[in-house]
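In: I would like the atomic coordinates for the input below:
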Amino acid sequence: MEQNFLKIRKSKGKINGTLQLLVLEEGDHLIMYLPALNLSAYGDDFKEANEMLKEVLDDYFSALIQLSKEEIDAELHKLGWDKHKIYRRVVNLSDTTFEDIKAQFGISNETELKPLQKFSLSV
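Out: Model prediction:
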């Protein structure tokens, strides 16, 4: 099990954290998936997929930071997060199989799963 965390400083409008990142190859495309937030992006290569993921995260966190503290708690709780001093979420990838991920994205059996990576962020 890997631990993801988010530190939300609403008064400063900042979110920092570390999230697990799954990288999948589907044909000529690369898919980046953050299971802890159920967010994904894709591109023709790593650079393009990474830039798209940064845009997705920026949009998500920009909307999240506008919510009240109670709404932020509720939104993250829906995704399986628990709040301590910082938000933490343990992702047990044995609960989410590669077959589940392929079905969610509608990708073929030829798709390759790259080794799990950690993704640090600051928005």
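
In: Only C-alpha atoms from now on, for both contacts and neighbour counts.
Out: Fine.

In: Contacts for the host helix or strand of Leu57, please.
Out: Taking DSSP states H and E as the criterion, Leu57 maps to helix 46-65. For helix 46-65, contacts defined as C-alpha atoms under 8 Å, 6 or more residues apart in numbering pick out 10, 13-15, 30-32, 39-43, 72, 123.

In: Second input sequence below; structure requested for side-by-side comparison:
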Amino acid sequence: MIRKRLVGSAKPLKQEIHLNIKRGTARGVFSIAYFEDHGHQIAYLPALNLTSYGNNKHEAIQMLDEVVDDYLDGLFSLPEPQVVSELQKLGWKRDPIFNKDFTADAHIDREGILRNFNLPAETEIEQQLMSV
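Out: So this is what the prediction gives:
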């Protein structure tokens, strides 16, 4: 099971994930965007292109926990070259020396979120780090 905790609202230079594909374990730090849409709180993890929602932020985080677990379970069921390929499609880069480590830019594109989710320009978007 993956454990998550919010680690603050500072913006990291890089998101990081350490995957032990053989054991099916992961740990890392991700930027999460939160916003309201049609009366629901949305949690969006752009680095893995995953989204969840709830009646409040707490519910959205709990649902995101389940979504990330399911995503990683599916990812770990793939052969290692395909795991790497899937992460690369999402913008992750594998460390050439520490091959279990991947990094990705942490920038959250506010305009992209507004456009992709068809949100009004005045929508407030909060960003936090999540440790997995």
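
In: What is the longest strand that the second structure contains packed up against?
Out: As assigned by DSSP state E, the longest strand anywhere in the second structure is strand 25-37. Judged by 3 or more C-alpha pairs under 8 Å, 6 or more residues apart in numbering; DSSP states H and E, the packing partners of strand 25-37 of the second structure are strand 14-20, strand 40-45, strand 126-131.

In: chain center to the last one, what's the gap?
Out: Yep, that's strand 126-131 of the second structure we're talking about. 9 Å (C-alpha atoms, centre = their mean, to the nearest Å).

In: next one: the second one
Out: Taking the mean C-alpha point of strand 40-45 of the second structure and that of its whole chain, the gap between them comes to 11 Å (C-alpha atoms, centre = their mean).

In: The first structure: matching residues for that one?
Out: Alignment of strand 40-45 of the second structure against the first structure: residues 29-34, by TM-score structural alignment.

In: average distance between the matching stretch and the second structure?
Out: Superposed on the second structure, stretch 29-34 of the first structure shows a mean distance to its aligned partners of 1.0 Å (mean C-alpha distance after the TM-score superposition for the first structure).

In: residues making contact with that stretch?
Out: 19-25, 39-46, 49-50, 53.

In: Drop anything exposed from those residues.
Out: Taking 16 or more other C-alpha atoms under 10 Å as the criterion, what is buried in the contacts of stretch 29-34 of the first structure is 19-25, 40-43, 46, 49-50, 53.

In: burial measure for Ser68 of the first structure, as a count.
Out: Look at Ser68 of the first structure: counted by other C-alpha atoms under 10 Å, it has 11 neighbours.

In: Okay, it and Gly13 of the first structure: tell me how far apart.
Out: 12 Å (C-alpha to C-alpha, to the nearest Å).
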